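**Student:** A structural model of the following input is requested.
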Amino acid sequence: MYDLFDKFYENVIKYNLINPKENIVAGISGGIDSVVLFDLLVRLTDVMDYSLYVAHINHGVRGNEADRDEQFVEKLSQKYHIPFYSTKVDMNGYAREKKISSEEAGRILRYGFFRKILNDIGGGKIAVAHNKNDQAETVMLRIIRGTGIDGLRGMQFLTQDIIRPILNMKRNELEEYLIENRLEYVEDYTNVETIYQRNKIRLELFPYIEDNFNPNIVDSLYRLSKNAQIDSDALDEIAEKKYNLLVKKIDNNSIIIEGASLNKEVPAIKNRIIRKAIFCLCDDIIDIEQKHIELVADLLGKNMTGKSLNIAKGIVARISYGDLHLELADKQKETALKEKELSIGKNIIEELRLELMIEEIDQKDIKYNLINTKYFDYDKIEWPITLRTRRESDIFYPLGLGGKKKLKKYFIDKKIPQEERDNIPLVCDSNNILWIIGYDISDIFKITNRTQRVLKMQYQKY
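**Tutor:** As a prediction, this is how the structure comes out:
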């Protein structure tokens, strides 16, 4: 006799969804899909040694019904002695506050709660009850909104810390399992309301397509998602290698990509590189559509220095000296560096997350091949020395130039983006700039055959 558990167990093993001794937090609403998932996970504890937890979130939109659902899931958990966690949130209030849809607000609050539990119990994965029908609805919704091949992939069995063990099971399979095993569940009336796009697809669009075009539309869209995944994975592998070659600078707030080379890539690869960079910054690309990627690619193609574009998720794209800069809009202004006196030994500059080591060494110990290390004629320095950022009147004597140059002109010649210039650290003595960290030292303080004492400065980010 066919048992849905066999299919479930095959998914767990094939996609490496659950490992021995691992913690699994199951998001259980009390509806058919989640009750079946819960039952399958409980049965799995008989053949696999792992820890199961149940999480339920009351979205605060259905009054007494929502309270009933919470009590139902709690009793279900107690029946099998499974630890139960619940919370109540104001989904609609959060949506208004963040100016996002109720669906997006619910998703953010749910996964935020699930991950808090994971953090409290020492890590693990989150199990959710997305099934084949959900996959078809997701793909159709993305087609309607406008998507590329990545969007057609839909959801995956394993995405970071989220597992979907019943993703390849149709809703009618779950209903049959529920009946055969005499499982109880609760109804959510919002599932039959057509105020949500996903509900409209399930309740109106799919039945119309099934009656007039394709009775197997769910299976067809699921196959489309699998085929798209195969092609997308191959392109991703190529794009990943290109991305690692083209990224010039990356930190928590910004990414700089070599523009000329990126612009030469075919659109399929170029768009993936841009998408990956955006994902690295915001860690969530649910609101990033194909049109946003194409706008960034178009901005790059025009190669207009100083031109910028605000895209979704608070990310700004701009072109500077031919390179593509992607930045978090609310973090573009870095913390201003206050002038700091430096001393022999280790100097910590917290604003820049910079460690600067200063020490006197013998001339025979100089190693000029170290990029982050510079050497100075100790006796030419007028102490104290300080670390600061640029001033309007700054003059610099670049090594090997044989003369002076306004610091502003030096930055322009080095093609340093204007918005970065105020944050570049300068090591200075009483009268001159010794070192523009990350760039040149002053010709005044270079080591010569007359040098008696050597001062070594070495920096590193932390």
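**Student:** make it CA atoms for all contacts and neighbour counts henceforth
**Tutor:** Will do.
**Student:** Any buried residues in the helix or strand encompassing V139, and which?
**Tutor:** Assigned by DSSP states H and E, V139 falls within helix 132-145. Using 16 or more other CA atoms under 10 Å as the test for burial, helix 132-145 gives K132, N133, D134, Q135, A136, E137, T138, V139, M140, L141, R142.
**Student:** how near is the fourth one to Y222?
**Tutor:** When distance is defined by CA to CA, to the nearest Å, Q135 is 6 Å away from Y222.
**Student:** and what of the last one?
**Tutor:** Between R142 and Y222 the distance, using CA to CA, works out to 13 Å.
**Student:** Ok, the third one next?
**Tutor:** The spacing between D134 and Y222, counted by CA to CA, is 10 Å.
**Student:** So which bits of the longest helix that the chain contains are buried?
**Tutor:** For the chain, the longest helix by residue count, based on DSSP state H, is helix 217-246. Residues 217-219, 221-222, 224-226, 228-229, 232, 236, 239, 242-243, 246 are the ones in helix 217-246 that count as buried (16+ other CA under 10 Å).
**Student:** Could you also give me the structure for this next sequence, so I can compare it with the first?
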Amino acid sequence: MLPVQQFQDFIEQQQLFVQGNRILLAVSGGKDSVLMLHLFKAIGVDVGVAHCNFSLRADEAQRDESFVALLARNLGLPFYVTHFDTKKYAAENKISTQMAARDLRYQWFEEIRLSEQYDYIALAQHQNDAVETVLINLTRGTGISGLHGILPKRDRLIRPLLFLNRQQIEELVKANNIDFVEDSSNASTYYTRNKIRLQVIPHLQEINRNLEKTFAENISRFAELETFLNVQVQKLATKILNKRADGVYIPLEEITRLNPQKLLLYELLKPFGFGEHVIQEILDCLKALSGTHFFSATHQAIINRNDLVIVEKNVSVTANQFIHPATESIIFAAHEMALKFTEEITFESDANKAFVNAGKLIFPLVLRNWQNGDKFVPLGMRSLKKVSDYFIDEKVPLHLKNTTPILVNGNGEIVWIAGMRQDNRYKLTTATKKVAIFELKIK
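**Tutor:** Here you go, the predicted model:
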């Protein structure tokens, strides 16, 4: 007899889905996924069957596909199948075959879920899979999230067999005469997971005969610990992460107060892609000179005087943009600059606007990044000043120096450090007949 009541109880306890939801079942044809399919059929949930052929086991892969297709047809269920060139994908992305198969199947499952309007994707992972995942994570190095392994529910993925272990599944399949197909690669120790399953876990079970149950309890504790940590980190982020238009600022003084320091800074910076080794580098350099940079794949962290500033990584310096009299607006990196003319002699005290004597402009103007050696005459002054010195005097954050648009006249003179200071040579005077109004906006 199938454990229908236990199955339903687990679904309710873990709040995996509600009545009326449609579930897409990932079915390989092995014991686990076939048992899951029969359990879902027994409780009358609206399901569909999805099968991936990874083209890795030749005739055996085709056998699995045919078996699952026939099973779905006999049960009167929708059947979806796809074929992957897994080895090619792995080579192109420089990842393992296992990782390639994982990426491909999850992407495809989600595509089918959306296109066919299913609410969740059900995976047939069980308690032994959870044990193996934790051991793999511990072996490779992990944070708290790796200690809880696979969860019963994460986003649109559900794992309704986590109340069973491998031995129980084998006994149920045998007792209920359920047909399945065997994946011959499960007996190979070539793959890391199989090596853990076949060579490591048996020794651990000699120490603890209830290994799966113990791990299930531990996983539950770690999951609760992660939830608690996430709540505390969110509170901390609200308190010390200052989000501004040009980046996220964290006072260095606040970082020195963190306890435990490395764990909390890692969790705070994790959304920006910084790994543990970079976090340690940041902590080692808290008293370093301004300008020290640290990088993730997507962001950079900069020690800027009294703050650690997080900004998106600049891939390259923005190319020069030309402005003609007919130009109404122009895009420059993360900025937009608008231009209009008026014969009304007008002026506003707004750092994001420059009111320029149009009679002195030589078109085309150039909008570019700051360059070493740039000089201008700050509004209200008479002598030239290096732009780099101006940035220092005004305490302009280091990361803004290379992203601040510089408006340059056709004769090479700087007209405006956009958003900061206009050049005195282009100010409005009593002799001005026409005004060019430049306005800087952040996209």
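**Student:** TM-score of the superposed pair?
**Tutor:** After superposition, the two chains reach a TM-score of 0.81 (TM-score structural alignment, normalised by the length of structure 2), with 434 aligned residues with a CA RMSD of 3.9 Å.
**Student:** Next, the angle helix 132-145 makes with the longest helix of structure 1.
**Tutor:** Orientation of helix 217-246 of structure 1 against helix 132-145 (axes from the mean of the first three to the mean of the last three CA atoms, to 10 degrees) gives an angle of 60 degrees.
**Student:** Quick one: list the elements packing against helix 217-246 of structure 1.
**Tutor:** helix 132-145, helix 149-152, helix 206-212, helix 267-282 (3 or more CA pairs under 8 Å, 6 or more residues apart in numbering; DSSP states H and E).
**Student:** quick check: the second one aligns to which part of structure 2?
**Tutor:** I take that to be helix 149-152 of structure 1. Per the alignment by TM-score structural alignment, helix 149-152 of structure 1 matches residues 144-147 in structure 2.
**Student:** And the contacts of the matching stretch?
**Tutor:** Contacts to stretch 144-147 of structure 2, defined as CA atoms under 8 Å, 6 or more residues apart in numbering, come from residues V134, N137, L138, I219, F222, A223, L225, E226.
**Student:** Comparing it with structure 1, how large is the average distance?
**Tutor:** Here the mean offset of stretch 144-147 of structure 2 against structure 1 after fitting is 2.1 Å, by mean CA distance after the TM-score superposition for structure 1.
**Student:** Redo the helices and strands packed on helix 217-246 of structure 1 as TSV? Include distance to Q332 of structure 1.
**Tutor:** Formatted as TSV, those follow (distance: least, CA to CA, whole Å):
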stretch	distance to Q332 of structure 1
helix 132-145	30
helix 149-152	29
helix 206-212	45
helix 267-282	13
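**Student:** Mind checking those for the one nearest to Y196 of structure 1?
**Tutor:** Closest to Y196 of structure 1 of these, according to CA to CA: helix 132-145, at 11.2 Å.
**Student:** sec struct for the closest residue to M457 of structure 1 other than its chain neighbours, please.
**Tutor:** Closest residue to M457 of structure 1 apart from its sequence neighbours, by CA to CA, 6 or more residues apart in numbering: I358 at 4.6 Å. Three-state assignment for I358 of structure 1 (DSSP: H, G, I helix; E, B strand; the rest coil): strand.
**Student:** what do we get in structure 2 for I358 of structure 1?
**Tutor:** In structure 2, I358 of structure 1 lands on L339 (TM-score structural alignment).
**Student:** From I330 of structure 2, how far off is its match?
**Tutor:** Applying CA to CA, the value for L339 of structure 2 to I330 of structure 2 is 9 Å.
**Student:** Have a look at the two and say which one is more surrounded.
**Tutor:** L339 (19 against 16; other CA atoms under 10 Å).
**Student:** I'd assumed K353 was in contact with that one.
**Tutor:** No: in terms of CA atoms under 8 Å, L339 of structure 2 does not count as a neighbour of K353; the distance is 9.9 Å.
**Student:** got any residues that touch both of the two?
**Tutor:** Residues touching both L339 of structure 2 and K353 by CA under 8 Å, 6+ apart: I437, F438, E439.
**Student:** export these to a markdown table and tack on neighbour count, secondary structure and distance to I392 of structure 2?
**Tutor:** Listed next are the shared contacts of L339 and K353 of structure 2 as a markdown table, based on neighbours: other CA atoms under 10 Å; DSSP: H, G, I helix; E, B strand; the rest coil; distance: CA to CA, whole Å:
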| residue | neighbour count | secondary structure | distance to I392 of structure 2 |
| --- | --- | --- | --- |
| I437 | 18 | strand | 27 |
| F438 | 21 | strand | 25 |
| E439 | 19 | strand | 24 |
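**Student:** The residue most central in space within structure 2 and A297 of structure 2: what is the separation?
**Tutor:** The residue lying closest to the centre of structure 2 (CA atoms, centre = their mean) is P271, at 6.8 Å. For P271 of structure 2, the distance to A297 of structure 2 equals 11 Å [CA to CA].
**Student:** and stretch 70-86 of structure 2, which residues are buried?
**Tutor:** For stretch 70-86 of structure 2, by 16+ other CA under 10 Å, it's L71, A72, F79, Y80, F84, T86.
**Student:** Stretch 52-71 of structure 2 now?
**Tutor:** So, applying 16+ other CA under 10 Å, buried residues of stretch 52-71 of structure 2: C52, N53, F54, L56, A61, D64, E65, F67, V68, A69, L71.
**Student:** Let's have the residues you listed in CSV, adding secondary structure and distance to I112 of structure 2.
**Tutor:** Formatted as CSV, those follow (DSSP: H, G, I helix; E, B strand; the rest coil; distance: CA to CA, whole Å):
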residue, secondary structure, distance to I112 of structure 2
C52, strand, 12
N53, strand, 15
F54, coil, 17
L56, coil, 22
A61, helix, 21
D64, helix, 20
E65, helix, 17
F67, helix, 20
V68, helix, 17
A69, helix, 16
L71, helix, 19
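**Student:** Farthest pair within these?
**Tutor:** Top of the distance list for the buried residues of stretch 52-71 of structure 2 (CA to CA): L56 and L71, 21.8 Å.
**Student:** In strands, which of the buried residues of stretch 70-86 of structure 2 appear?
**Tutor:** Per DSSP state E, strands hold the following members of the buried residues of stretch 70-86 of structure 2: F79, Y80.
**Student:** Three-state assignment for the aligned residue in structure 1 for N208 of structure 2, please.
**Tutor:** Aligned by TM-score structural alignment, N208 of structure 2 pairs with N214 of structure 1. Classification of N214 of structure 1 using three-state DSSP returns coil.
**Student:** contacting residues for N214 of structure 1?
**Tutor:** By CA under 8 Å, 6+ apart, the contact list for N214 of structure 1 is empty.
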